[in-house]
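Novice: Below are the sequence and a predicted model; questions follow.
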Amino acid sequence: MDRNWNELLQELRVLQTGVQIIGGFLLTLPFQQRFGTLTELENWLYLALVILATMTTGLMLVPVSLHRRLFQHHVKSRLVSAGNKIVKAVLACVALLIAGCAGLIFSVVRGQEVGALAGLGILVALAALVLLYPLLAWSPRYSRPEREREEKPASGHP
């Protein structure tokens, strides 16, 4: 359980950096000259993305908060299980955030229709990467432990 918990925390550290960069990008936009040219829809999309970025950042704090609250209560397996669910939710939020930011950028540069198509296309691509790829990679041929694959003779004979 300790190893699982440490792996979850490492995954959150990686996600945190990306969310911080996106959040920083969003926070600098109002100070750009072109920000005043955003349409009403783009303004609402921007504000929704700021809310999503702040809530995603907050969601990433939950496992740490849980760990502090439950420290030395001997519930590591429940903590790991909850952390796993939270990391999955964070992944979904990050995918939405990336797609939304890309959609906003495309909307400003090429128009709202192109922005909507780009955002949706990126969201579909990210969903495929985050959801489908792990399912496809977990096929029976990859399910044997690494050590067992290495010990098998190259000729295929036992």
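Specialist: Yes, it's here.
Novice: contacts, neighbours, all on C-alpha from now
Specialist: Noted.
Novice: gap between the spatially most central residue of the chain and Gln32?
Specialist: Closest to where the C-alpha atoms of the chain average out (CA atoms, centre = their mean) is Leu91, at 2.7 Å. The spacing between Leu91 and Gln32, counted by CA to CA, to the nearest Å, is 29 Å.
Novice: Packing partners of the longest helix seen in the chain?
Specialist: In the chain, with assignment by DSSP state H, the single longest helix is helix 76-110. Here helix 76-110 touches helix 2-28, helix 40-70, helix 112-127, going by 3 or more CA pairs under 8 Å, 6 or more residues apart in numbering; DSSP states H and E.
Novice: ok, residues contacting the shortest one?
Specialist: Residues external to helix 112-127 that are found in contact with it (CA atoms under 8 Å, 6 or more residues apart in numbering): 95-96, 98-108.
Novice: Closest one to Tyr133 out of those residues, please.
Specialist: Lowest distance from Tyr133 to the contacts of helix 112-127 (CA to CA) belongs to Ala95, with 14.5 Å.
Novice: take the one below as the second:
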Amino acid sequence: MDDPRPGYPGRMDQEDRRSGRDETEDERADRMWGDLIQEVRVAQTGVQILFAFLLTVVFTTRYITLSDTNQAIYVVTVVLAAAAAGALIGPVALHRMVSGRRMKAQAVVWASRLTFAGLLLLLATMTGALLLVLRVATDDAYVPWLVTGVVAWYLLCWFVLPLWTLHHHTTR
């Protein structure tokens, strides 16, 4: 039986009953932090590998033969990768600085925002890298169409499907 006293850790409110979770605010923040860090690990690994690869390109003999446009695409892509890495590593630094100060719920909010910004920057980085590679490797005539198709796929997987799922399961 639920304890009717407000703030009692074992008490379930109406929202908790609907969600099937019986957790305090601190427990919820801990769970959400754990979920977020698992998600960030996947994105961090990808952006770090891509960033490392991009950093090596400038040291190849082929780099100096790139057109000015391709070199500009490269520079922008490297900067985007650096920004994405910063945003996706940011939640770890945030957690380290606020750990033990009873700010987990606020840390989750800000870490979520950093992660979302990191995903947007990662999208831009992957777009730039794909554009550069395809411009160098293939005929320019169809590169914009290929890149547009892949970016549309990213948008579908990363944003449209999650938003559709959110809308579909919260409006019933």
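Specialist: Perfect, I can see it now. Here the structure is a predicted model, which means the values were calculated and not measured.
Novice: Can you get me a residue count around the counterpart of Gln106 of the second structure in the first structure?
Specialist: Using TM-score structural alignment to pair residues, one finds that Gln106 of the second structure aligns to Arg78 in the first structure. Neighbour count for Arg78 of the first structure, taken as other CA atoms under 10 Å: 12.
Novice: Look up how far Lys85 of the first structure lies from Arg78 of the first structure.
Specialist: 11 Å.
Novice: Over to Leu9 of the first structure?
Specialist: Leu9 of the first structure is 13 Å from Lys85 of the first structure, where distance means CA to CA.
Novice: Looking at the two, which one has more neighbours?
Specialist: Leu9 (19 against 13).
Novice: which position in the second structure aligns with that one?
Specialist: Match for Leu9 of the first structure (TM-score structural alignment): Ile37.
Novice: now swap in Leu47 of the first structure and tell me
Specialist: In the second structure, the residue matched to Leu47 of the first structure (TM-score structural alignment) is Val75.
Novice: Likewise for Val87 of the first structure?
Specialist: Checking TM-score structural alignment: Val87 of the first structure goes with Thr115.
Novice: Pull the contacting residues for the closest residue to its match other than its chain neighbours.
Specialist: In this structure, Thr115 of the second structure finds its nearest non-sequential neighbour in Leu88, 5.5 Å apart by CA to CA, 6 or more residues apart in numbering. Going by CA under 8 Å, 6+ apart, Leu88 of the second structure touches 40, 43-44, 114-115, 118-119.
Novice: so which of those persist in the first structure?
Specialist: With both residues aligned by TM-score structural alignment, their matches' CA atoms under 8 Å, the contacts of these that the first structure also has are 40, 44, 114-115, 118.
Novice: Need the max-distance pair from these.
Specialist: Gln44 and Leu114 (12.0 Å).
Novice: Near Ser67 of the second structure, how many other residues are there?
Specialist: 11.
Novice: likewise Trp5 of the first structure?
Specialist: For Trp5 of the first structure, using other CA under 10 Å, the count is 19.
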